[in-house]
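Q: when you get a sec, could you give me coordinates for this:
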Amino acid sequence: MNYRPLSKTSLRISEISFGCMSLGDDHAANKALLHQAFDRGINYFDTADLYQGGFNEETVGRAFAGMRDKVIIATKVGNQLRADGSGWDWNPRKEYILQAVEASLRRLQTDHIDLYQLHGGTIDDPIDETIEAFELLQKQGKIRHYGISSIRPNVIREYCRRSHIVSVMMQYSVLDRRPEESCLELLQRHQIGVLVRGGLASGLLINKPAKTYLAHSAEAVEKASAAVQRAVTGDASKTSVALGYVLHHPAVTSAVVGIRTDAQLTDIVEAARHTTVSESSWQELQQSVPQLVYDQHR
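A: Okay, here's the model as predicted:
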């Protein structure tokens, strides 16, 4: 497994990391899978207080109790669950963030969170107030660093300009190249690490039957999948090529992949050994389908 520095921090995270949202509802099974991932080189684990109503954070905390200093844990905040269980509401206010972090710390069984991320956001948020909350938590030692999870260019620009974020999580793949239009270069220029989600496009690039995806037709999805297959060489796989595509961009720090089973973990870890994509293959993958652009939140 290769490791990359996250922005200008001292954190070095595995270039393939574990998206914990995919975990099930059995603590013992989750612990076994998470420990297998750690034993095979994955050191970065991404969760959120929203996932399974907090159970996801709890299961991650239980799994790594007693070895907290060996793993890098990221979680997210901003979606406030309703007391009646009917859903959640967006809440980026300082008061709520300062309360929510305490619950996350308890569930994760830790005194600090390595990366605390705003789980969404709009340009109409009280951005300065949100930043103030993160900065205060950092000074208190409750979080080491903070970032955002967003695909919105206007939001990303504001956080680049007004905050000390070290990361942006965003969807990016051969089938979703919207970040290439403006965000990736901007983040690279500001030395802010990109954490990629959706690098396999819900499996459409590797093993799922073609269907419409974003604005792409099923036929376009099939072309992209075929291009991924053509780029496979030696011991590489479609998984390694698809993840290698996003890792090829210098702005990207890690591809966060949802893992549910031992078989998926084996596939992902093996793929991590062969993620180098040649420049010619990368360009061919780029040209396999038209590039989409963000038509909102610009």
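
Q: every contact and neighbour count from this point should use C-alpha atoms.
A: Fine.

Q: show me the contacts for the residue of the chain positioned farthest from its centre.
A: The outermost residue of the chain, judged against the average C-alpha position, is Asp84 (29.3 Å), by C-alpha atoms, centre = their mean. Neighbour list for Asp84: empty [criterion: C-alpha atoms under 8 Å, 6 or more residues apart in numbering].

Q: now do the SS call for Leu187.
A: Here Leu187 is recorded as helix under DSSP: H, G, I helix; E, B strand; the rest coil.

Q: excluding chain neighbours, what is closest to Glu185?
A: Counting by C-alpha to C-alpha, 6 or more residues apart in numbering, Glu185 lies nearest to Ala251, which is 7.1 Å off, once chain neighbours are set aside.

Q: and Ala74, that's in a strand?
A: Yes - Ala74 forms part of a strand when assessed by three-state DSSP.

Q: helix/strand/coil for the residue farthest from the centre of the chain?
A: Three-state assignment for Asp84 (three-state DSSP): coil.

Q: distance check, it against Glu102.
A: Look at Asp84 and Glu102: by C-alpha to C-alpha, to the nearest Å, they are 21 Å apart.

Q: try Ala263
A: On the measure of C-alpha to C-alpha, Ala263 and Glu102 end up 35 Å apart.

Q: the two: which is more packed in?
A: Using other C-alpha atoms under 10 Å as the criterion, Ala263 and Glu102 rank with Glu102 on top: 14 against 10.

Q: quick check: that one vs Pro92, distance?
A: If you go by C-alpha to C-alpha, the gap between Glu102 and Pro92 works out to 15 Å.

Q: over to Gln287?
A: For Gln287 relative to Pro92 (C-alpha to C-alpha), the value is 39 Å.

Q: the two - which one has more neighbours?
A: Higher neighbour count among Gln287 and Pro92: Pro92, with 24 against 13, using other C-alpha under 10 Å.

Q: give the closest residue to the more buried one in space, chain neighbours not counted.
A: The nearest residue in space to Pro92 (C-alpha to C-alpha, 6+ apart) is Gly78, at 5.1 Å.

Q: now swap in Tyr146 and tell me
A: Using C-alpha to C-alpha, 6+ apart and skipping the chain neighbours, the partner closest in space to Tyr146 is Tyr116 (4.6 Å).

Q: quick check: the one you found is in a strand.
A: Yes - according to three-state DSSP, Tyr116 belongs to a strand.

Q: roughly how far apart are it and Thr59?
A: Tyr116 is 18 Å from Thr59, by C-alpha to C-alpha.

Q: Three-state assignment for the residue nearest to Leu23 when sequence neighbours are not counted, please.
A: Spatial nearest neighbour of Leu23, excluding adjacent residues (C-alpha to C-alpha, 6+ apart): Arg260 at 5.7 Å. In three-state terms, and counting by three-state DSSP, Arg260 is coil.

Q: Arg62 now?
A: Here Arg62 is recorded as helix under three-state DSSP.

Q: I'd like the structure of this one too, to check against the first:
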Amino acid sequence: MFKRIFYSLQEGIVDYRQLGTSNLKLSVIGFGCWAAGAYGWGDVRDNESIAAIRQAMDLGINFFDTADVYGRGHSEEVLARALGNRRKEVIIATKVGNRWSADGTRIWADLSPKYIRRAVEDSLRRLKTDVIDLYQIHRPDPQTPVVETMATLLDLVKEGKIRYIGTSNLSPDQLREYLSYGQVVSLQPVLNLFTRYSEVQLLPLCREKTVGVVVYSPMAMGLLTGKYNKPVSFKPGDFRTMNVLFQGKNFERNITVVKALKKFANERGYSVAQLAVAWVIAHPAVTSAICGAKRPGQIKETAGSFAWKLTHDELIEIDRIVASAA
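A: Okay, the predicted model is just below:
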């Protein structure tokens, strides 16, 4: 039996951490709304996404991350519907810079001032809000100078359309460049037990510069939930088909690792998904781990990660398990 320990905001037990140099205090577990866009994630239904978001709020989760590219804006619309009149209770983060072609067949990077101006108005409308708490660049745009992108974002802060500027998918040098032009309060890198390159330079840099870290894919796109007992084939267009973790021998090896991690977690009364998230939020540089959910039960389980404070010995054993299958 897993320890289903869930804390509500009213009880005052849920962890909250300050995001970088901002005055935002994020729940250590954030809710990721990528799947709510209902594109590239298999069977996703709006009513279940809405129920999951509302349950997350009831559990004390106050940080919701989306992007204009998710489902061509549909994710933002679903989030707005779910929040309803509870908008002031939460921190909304969305992203700009991944632009769909008119026919919806391709995506390219665009952080030009003209596009940002248009995109922020579209996001404000879809989110049904007057201000976006955290507006993040989704990925670098090699065609637009960073100085132009930052000047536009800083103007949006002055105009009251966004509160803070965040970044995502940057290298250490790229992050330094963004910081040189003004206040950047966060970076969103991938971090999980299978993908750890950000630990080498990015996370130490964020600690040095007081940049908040909101991690995406802490459960490795579902791989660390333990739901795969053997490799499976995904439908064409599913995002997991493009991830090396789900390909060939990698997939087989990773499933073996997850089974061992599951045994380790179960022996301590937790699920492997809770282990995966607990491991991420144990990192001293991490502010919040963004966890996706297609339906209510999933986010309820994830919330149990709050309760597991991994010891030094447990962290060492987890590393050993992951390395043993290399």
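
Q: more neighbours: Tyr116 and Thr59 of the first structure, which one.
A: For Tyr116 of the first structure versus Thr59, the count of surrounding residues by other C-alpha under 10 Å is larger for Tyr116: 29 against 26.

Q: how many neighbours does the aligned partner of Thr195 of the second structure in the first structure have?
A: Aligned by TM-score structural alignment, Thr195 of the second structure pairs with Asp176 of the first structure. Neighbour count of Asp176 of the first structure, defined by other C-alpha under 10 Å: 22.

Q: buried residues in the helix or strand harbouring Ala103 of the first structure, which are they?
A: Using DSSP states H and E, Ala103 of the first structure maps to helix 94-108. Going by neighbour count (16 or more other C-alpha atoms under 10 Å), the buried part of helix 94-108 of the first structure is Lys94, Tyr96, Ile97, Leu98, Ala100, Val101, Ser104, Leu105, Arg107, Leu108.

Q: how far away is the residue nearest to Leu202 of the second structure when sequence neighbours are not counted from Asp103 of the second structure?
A: Sequence neighbours aside, Pro172 is the residue nearest to Leu202 of the second structure in space, at 5.5 Å (criterion: C-alpha to C-alpha, 6+ apart). Distance of Pro172 of the second structure to Asp103 of the second structure, given as C-alpha to C-alpha: 34 Å.

Q: any chance you could map the strands in the first structure?
A: 3-5, 12-14, 16-19, 44-46, 72-77, 79-81, 88-90, 113-119, 143-149, 167-171, 193-197, 252-258 (DSSP state E).

Q: what does stretch 34-43 of the first structure contact?
A: 1, 13-14, 16-18, 60, 63, 70-72, 265, 269.

Q: could you redo the last one with a cut-off of 10 Å?
A: The contact list for stretch 34-43 of the first structure (C-alpha atoms under 10 Å, 6 or more residues apart in numbering) reads 1-3, 12-18, 20, 23, 28-33, 44-45, 59-60, 63-64, 70-73, 259-260, 262, 265-266, 268-270, 272.

Q: what's the burial count for Trp90 of the first structure?
A: Trp90 of the first structure: 15 neighbours (other C-alpha under 10 Å).

Q: show me what contacts the alignment partner in the second structure of it?
A: Under the alignment (TM-score structural alignment), Trp90 of the first structure pairs with Ala109 of the second structure. Residues in contact with Ala109 of the second structure, defined by C-alpha under 10 Å, 6+ apart, are 96-100, 137-144.

Q: circling back: mind giving me the packing neighbours of the helix holding Ala103 of the first structure?
A: helix 55-63, strand 72-77, strand 79-81, strand 113-119, helix 127-140 (3 or more C-alpha pairs under 10 Å, 6 or more residues apart in numbering; DSSP states H and E).

Q: what about that helix, distance to the chain center?
A: Computed by C-alpha atoms, centre = their mean, to the nearest Å, the separation of helix 94-108 of the first structure from the middle of its chain amounts to 20 Å.

Q: likewise for stretch 168-184 of the second structure?
A: 18 Å.

Q: flag every buried residue along that stretch.
A: In stretch 168-184 of the second structure, counting by 16+ other C-alpha under 10 Å, buried: Ser168, Asn169, Leu170, Leu175, Tyr178, Gln183, Val184.

Q: so Tyr115 of the second structure touches Trp100, yeah?
A: No - applying C-alpha atoms under 10 Å, one finds Tyr115 of the second structure not in contact with Trp100, separated by 11.6 Å.

Q: what's the counterpart of Ala271 of the first structure in the second structure?
A: By TM-score structural alignment, Ala271 of the first structure lines up with Ser305.

Q: whoops, I mixed them up, Glu15 of the first structure
A: Glu15 of the first structure maps onto Val28 in the second structure, by TM-score structural alignment.

Q: coming back round to it: now, of the contacts of stretch 34-43 of the first structure, which are buried?
A: 1, 3, 12-18, 20, 23, 30-31, 33, 44-45, 59-60, 63-64, 72-73, 259-260, 265, 268-270, 272.

Q: quick one on the thing from earlier: verify the contact between the match of Thr195 of the second structure and Ser202 for me.
A: No - assessed by C-alpha under 10 Å, Asp176 of the first structure is found out of contact with Ser202, at 11.3 Å.

Q: any shared contact partners between those two?
A: Tyr213.

Q: looking at the helices and strands packed on helix 94-108 of the first structure, which is nearest to Lys208 of the first structure?
A: helix 55-63 (26.2 Å; C-alpha to C-alpha).

Q: in the second structure, what range does that closest one match?
A: Taking TM-score structural alignment, helix 55-63 of the first structure hits residues 74-82 over in the second structure.

Q: mean deviation of the matching stretch from the first structure?
A: Stretch 74-82 of the second structure differs from its equivalent in the first structure by a mean of 1.4 Å after superposition (mean C-alpha distance after the TM-score superposition for the first structure).

Q: how close does Asn229 of the second structure get to Leu193 of the second structure?
A: The value you get for Asn229 of the second structure to Leu193 of the second structure, if C-alpha to C-alpha is used, is 18 Å.

Q: when those two are compared, which one has more neighbours?
A: Legend: neighbour count by other C-alpha under 10 Å for Asn229 of the second structure and Leu193, higher for Leu193 (20 against 11).

Q: verify the stated contact: the more buried one with Val280.
A: Yes - at 8.1 Å, Leu193 of the second structure counts as touching Val280 under the criterion of C-alpha under 10 Å.

Q: list the contacts for Gln143 of the second structure?
A: With C-alpha under 10 Å, 6+ apart, Gln143 of the second structure has these contacts: Ala109, Asp110, Leu111, Ser112.
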